[in-house]
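> no letters, just coordinates:
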């Protein structure tokens, strides 16, 4: 090979690749880490600050005001005091305590920033308040207890907390919390190698995980910012954020945040966060009233709120509490004698279960009414104080009354109850179903069902507004009726007993709930006037303008029925049903008031006639079993309602103080097999026997006069005549013709009964 050839031969070359300079890689990673760091830093600074300002709206009941002569049972007063977290105490001198001896009570209120603690005593005689006096013996006109907190409106992630400042937290709780969870809290920078090593040794000795090495700052970061995953990246992120929290916040601020944030239990769907809310949840008491045993239980629960749940696992919770109590004694936070004393005590829980005193149906109503004026963001973060008309005592009896009846029926039978104050339209109690402690389908608001005969008072009221055509003694034919529909079909209603009753007086047709007589009357009046009356009574839902409406084919919820009957009970004055009375901000400044609104829509004289007939319903008609539970001399009025195939059982009735609407049926719309009198009425009469103390005012208004008439013909009669009854008439509408009169001892006795 020549030299030329040698040099001209192509050189063998290796592939060369451009190497990425190492410094660029480091620079890129540094930039990435810097971006991540900046994002984490912003998250820490913004997130923790923002967290401290968010506070759910808290909802309160009415405040129980005690007055001389007021009706009150000892059990009800004790129940209210228990809801408030008052402790039964032999000396009865500490705020938030009371002492009971038979019918005598001595109470010390907690007071607040505006009103100091007050000590008073009272005696209950025949279920009436007497001897209302101060601790120094001076007579008192009235005393008000605090309103009961009945719930809160928290964010969609179901977390709830009651914010406190560090100085409001008992020193003993702070000390034992640090002793159990993070002994070196004030000396480390968020990460504690000593704690990690201590936990590692303890876990190796036990052969399982018995102790964690996380500091309080780390636990706070986990709760506020991170998920529950156990990846290496999450642990690294936790470490960085922990250091950032320590950099930006003081130790006291971190501890305060932890005390407000830590998860400590569950109340149905609501997650209990923070020691202040946990104190209310478990003991129904503010933090500053807790004894060492209760503090030990709360601190012990931090290790595992589900595992040490004191309701589901009381033995575990008690054992964990005792460990903490012993530790408190070892470090001289309490004496050994105190430790021994609290170890032999019960856990002291304020209720039998985590959800024993929650009222989801009423809170649902409050939330819906609030949405008209406030955004969800405001309700979930601004700490609004919502004051309502909710009456815990009436609610308790409504729940017990419904429970007593549904237990006797098929387990698929549901129920709902709405109770309002006759004079104000305030909704004082609401039951949404037989599972009263759990949020779900709220039948009181959302069970839109045919109302059956509950529509009939509107039909008869429409007639009574025309005194030249109709009075309570106008004869109506209760004979078969057939109405042809637009499609050629026939509407042929029948009475419940499948019989016709000939000519009946108008008041008797309503009392006995005769379908045929009502249908004939309604067709004479016209469907549109009846619909107009229903609307005037407060029903805004559009109902079908068909003949079947006259017998209750229209569908309403129990709340809508209550609105309609509220106007009837209020003597023709329309008052929109109200749950919320006032709203304040976190500082107690009033933001909004919800005054009672009243508008006369039906003349009181006409409504008095309807009241008479509805009282007859419960005296002689379809609702007469009411007086199996009520006193004979206690005047109430109401109306039963049943629908086709007994799918729905209704009763709506009122006294002088309360109105209540009860519905019973099945969610699948199958037959419940109960009439209005066989189901809903039983709930109503039990409730009113427990809570109602004011009968209907029977004083006739201006424009009404009473006359004796013959019960069969409706013609004028006189008191001692047999078969006579005392009936109200609008001025000038009484019959002129007289009926024949025969007198007997029975007639004279009836005369005395009607008069007296």
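That came in fine, so what should we check first? All values derive from a computational prediction rather than experimental measurement.
> going forward, measure contacts between C-alpha atoms and count neighbours the same way
Noted.
> contact partners for residue 107?
92, 93, 96, 97, 98, 99, 119, 120, 121 (CA atoms under 8 Å, 6 or more residues apart in numbering).
> now do the SS call for it.
Taking DSSP: H, G, I helix; E, B strand; the rest coil as the rule, one finds residue 107 in the strand state.
> farthest-separated two in the contacts of residue 107?
96 and 121 (13.9 Å; CA to CA).
> picking that back up, the contacts of residue 107 in helices, which ones?
With DSSP state H as the criterion, helices contain none of those.
> let me know the closest of those to residue 560.
residue 96 (39.5 Å).
> count the residues that sit near that closest one.
Neighbour count for residue 96, taken as other CA atoms under 10 Å: 25.
> let's bring in a second model and compare:
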């Protein structure tokens, strides 16, 4: 009787345990699927690669960006992502995210400027070539993967994986009894769990739902999960999940997961572009990626490739001739094995920008496509230039303590942040000085005072670049007593024009100009530029006593370079998932300055580069570059802003603890900007700044600010808003009646033509 009871109870108990286990495993599958079976690091994409007539392919680093975007140079482009260079022509087949379909031809002139773009008989006003990938936001497990739907994976690779790992994949229901029996015999013979015998479905179950510790219980649960997966999902979906999670190698501390990431790592291309030979190699790695690594053990790789090719041939996927052809030559490996993920100032800033919109976990693991305005080639340029330039400065001045720096680059036309770097080395310090360090700006503030004065200019109270401002014995009464500004090195100026004040960074002159204009007007102007929120009406603000970040200074100066159009500082443009825009950061440009007023300051700052405090830069760039130095007391902060028609570059150099340095803006931050400019404009010098309507030019005497005559020794070609130009001739060197008539006629003809 007792035996009978046990015979009844034990099966019921086993059934109950099995049912409970099935319920648990089913809920485990549901939970993991809801969380995201594949925690895919979000991809960070750079700015769109756009070519249009007038684009210089060298200054825009077109070829470097194409390489970053996965394009390959070939002799005859046949596939999307291929391009060829032949003389003055570039033939390119855009990727699916570019302007397609079909090959487009880009014609260049001798300087590398694009003359025309066409596809067949169609002229193209612009050509988009997609976005380069900057990197991935890595997860704590250091697993790197990119998800690809199965219809975007090479059929060669799908067939190679099935042949190598589970030939009966489409016949069984998650468990292959034949394979299990074969594995069991071998395991019993070896008294171990050496042989796998797992189907693709079982491998998927093991890798994502169970531990890697081998035991009979785990094998049993693995089989149950496999059956549940087969009941829930189609064969193609199971295969898709498997192909996107399978471990395929190691890059330093990062694991390479999924065939898409492996394709990019080993061959520098997407999984949909793999050749048969390349597909066989990747499928060969699944058994043991590090043992069969093509980088370290190519002989083992080739041995395994022969096995996979033979299996494909036996299954009828390829012919013997195709198998032999695939094995004839070892696939060419991508030797650029740098990390796909990034942990640096760029990704930190991106995460910070998204924190208010998305959960931290989603930002890292959500599989988002984060579209940014960044140019990865320019970012790398800054990353390399900053430590190298700082080392040279330290050596020149005998500095034992390492300097720090930050650089920001803004595209003046679009208002986009195209590059930045927040310190000497992210490994040594993760503090992002480009966006977070608030430092006194010193003389970098002076152009904003001049802008306010020029903006407030009125008939009868006109301020022009030629206006002469008293610059001696300047003081300001404050509640704490009389405040007396001093010039750098104690130099005394009797008087100076507004141009000279900016060119030579004259403290007494700018304070006198600010006093004449009014602190309230200066603060109002700064608020319109987005840098006035913390300003107080203290006279010391006129010489930069308040603090700003390099990013805010870059955008304030970019507003000048764009002739008064203010853009919103932004790095992230939008966030996409599954083709749907989840978050966007639109830019709404606002005109805050009249173009002609902004141009006056821009024009004067070109003089600062030619013959003022930034004349060191003028040796390399005598034309079409504007700049302003900034230095605070004891050299604690060295600033420089360089402006071209294309970019505004703001650099800061100093110590985090504000220790004194022997540096000025011209000897610290300026060399950093100079190095960047030399690389950007290595092939072609910067283009001239556009002159807006309403600007006229006159030759004036620098001492009086009046129209120059043949007797004037210091003559400058000055810009004026039409109607504010001087009409009287220099009182110190009066002209003859004939000269006066001739000069007026010449100015009239210049204005007209």
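On my side now, so go ahead. Being a predicted model, the structure only gives us computed values, none of them experimental.
> what's the TM between chain one and chain two?
Remark: TM-score between the superposed chains equals 0.80 [TM-score structural alignment, normalised by the length of the second structure]; 715 aligned residues with a CA RMSD of 4.6 Å.
> if we ignore the residues flanking it in sequence, what's nearest the counterpart of residue 453 of the first structure in the second structure?
For residue 453 of the first structure, the aligned position in the second structure is occupied by residue 443, per TM-score structural alignment. Counting by CA to CA, 6 or more residues apart in numbering, residue 443 of the second structure lies nearest to residue 630, which is 4.3 Å off, once chain neighbours are set aside.
> quick one: secondary structure of the alignment partner in the first structure of that neighbour?
Mapped onto the first structure by TM-score structural alignment, residue 630 of the second structure lines up with residue 641. Three-state call for residue 641 of the first structure (three-state DSSP): strand.
> isn't residue 641 of the first structure right up against residue 453?
Yes - between residue 641 of the first structure and residue 453 a contact is recorded at 4.4 Å, counting by CA atoms under 8 Å.
> between these two, who's got more neighbours?
residue 641 (28 against 25).
> quick one: contacts of stretch 639-653 of the first structure?
By CA under 8 Å, 6+ apart, stretch 639-653 of the first structure touches 449-454, 552, 562, 565, 614, 617-618, 622-623, 636-638, 659-666, 669-681, 684.
> same question but for stretch 691-708 of the first structure, I mixed them up
In contact with stretch 691-708 of the first structure (CA under 8 Å, 6+ apart) are residues 71, 394, 397, 604-605, 608, 634-637, 654-658, 716-719, 724-731, 734.
> what's the answer for stretch 46-59 of the second structure, then?
Against stretch 46-59 of the second structure from outside (CA under 8 Å, 6+ apart): 62-63, 65-66, 111-117, 125-134, 371-376, 418, 680-684.
> next: stretch 604-611 of the second structure.
465, 499, 502-504, 614-619, 622-628.
> average offset between it and the first structure?
Superposed on the first structure, stretch 604-611 of the second structure shows a mean distance of 1.3 Å to its aligned residues (mean CA distance after the TM-score superposition for the first structure).
> mind listing what's buried along that stretch?
For stretch 604-611 of the second structure, the neighbour count (16 or more other CA atoms under 10 Å) marks 604, 605, 606, 607, 608, 609, 610, 611 as buried.
> which of those fall in strands?
Using DSSP state E, no member of these sits in strands.
> burial of residue 4 of the second structure, as a residue count?
8.
> ignore the last one, residue 234 of the second structure
11.
> can you tell me how far it is from residue 226 of the second structure?
12 Å (CA to CA, to the nearest Å).
> just give me the closest of the buried residues of stretch 604-611 of the second structure to residue 387 of the second structure.
Using CA to CA, those come closest to residue 387 of the second structure at residue 609, 24.5 Å.
> among the contacts of stretch 604-611 of the second structure, which ones are buried?
Using 16+ other CA under 10 Å, the buried ones in the contacts of stretch 604-611 of the second structure are 465, 499, 502-504, 614-618, 622-628.
> columns distance to residue 212 of the first structure on top of the contacts of residue 107 of the first structure, output as CSV?
Output for those, formatted as CSV (distance: CA to CA, whole Å):
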residue, distance to residue 212 of the first structure
92, 43
93, 43
96, 38
97, 39
98, 43
99, 45
119, 48
120, 50
121, 51
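> how close does the helix or strand containing residue 528 of the second structure sit to the first structure?
Taking DSSP states H and E as the definition, residue 528 of the second structure sits inside helix 519-529. Compared with the first structure after fitting, helix 519-529 of the second structure deviates on average by 2.6 Å (mean CA distance after the TM-score superposition for the first structure).
> state the three-state secondary structure for residue 748 of the first structure.
Once three-state DSSP is applied, residue 748 of the first structure turns out helix.
> now for it, how many residues are close by?
17.
> would you mind measuring from it to residue 641 of the first structure?
Using CA to CA, one gets 35 Å for the distance from residue 748 of the first structure to residue 641 of the first structure.
> now swap in residue 274 of the first structure and tell me
49 Å.
> equivalent analysis for residue 458 of the first structure, please.
From residue 458 of the first structure over to residue 641 of the first structure (counting by CA to CA), the distance is 13 Å.
> next: residue 477 of the first structure.
21 Å.
> same check, this time on residue 675 of the first structure
7 Å.
> check residue 70 of the first structure too.
In terms of CA to CA, residue 70 of the first structure sits 34 Å off from residue 641 of the first structure.
> ok, now residue 160 of the first structure?
Distance from residue 160 of the first structure to residue 641 of the first structure, by CA to CA: 42 Å.
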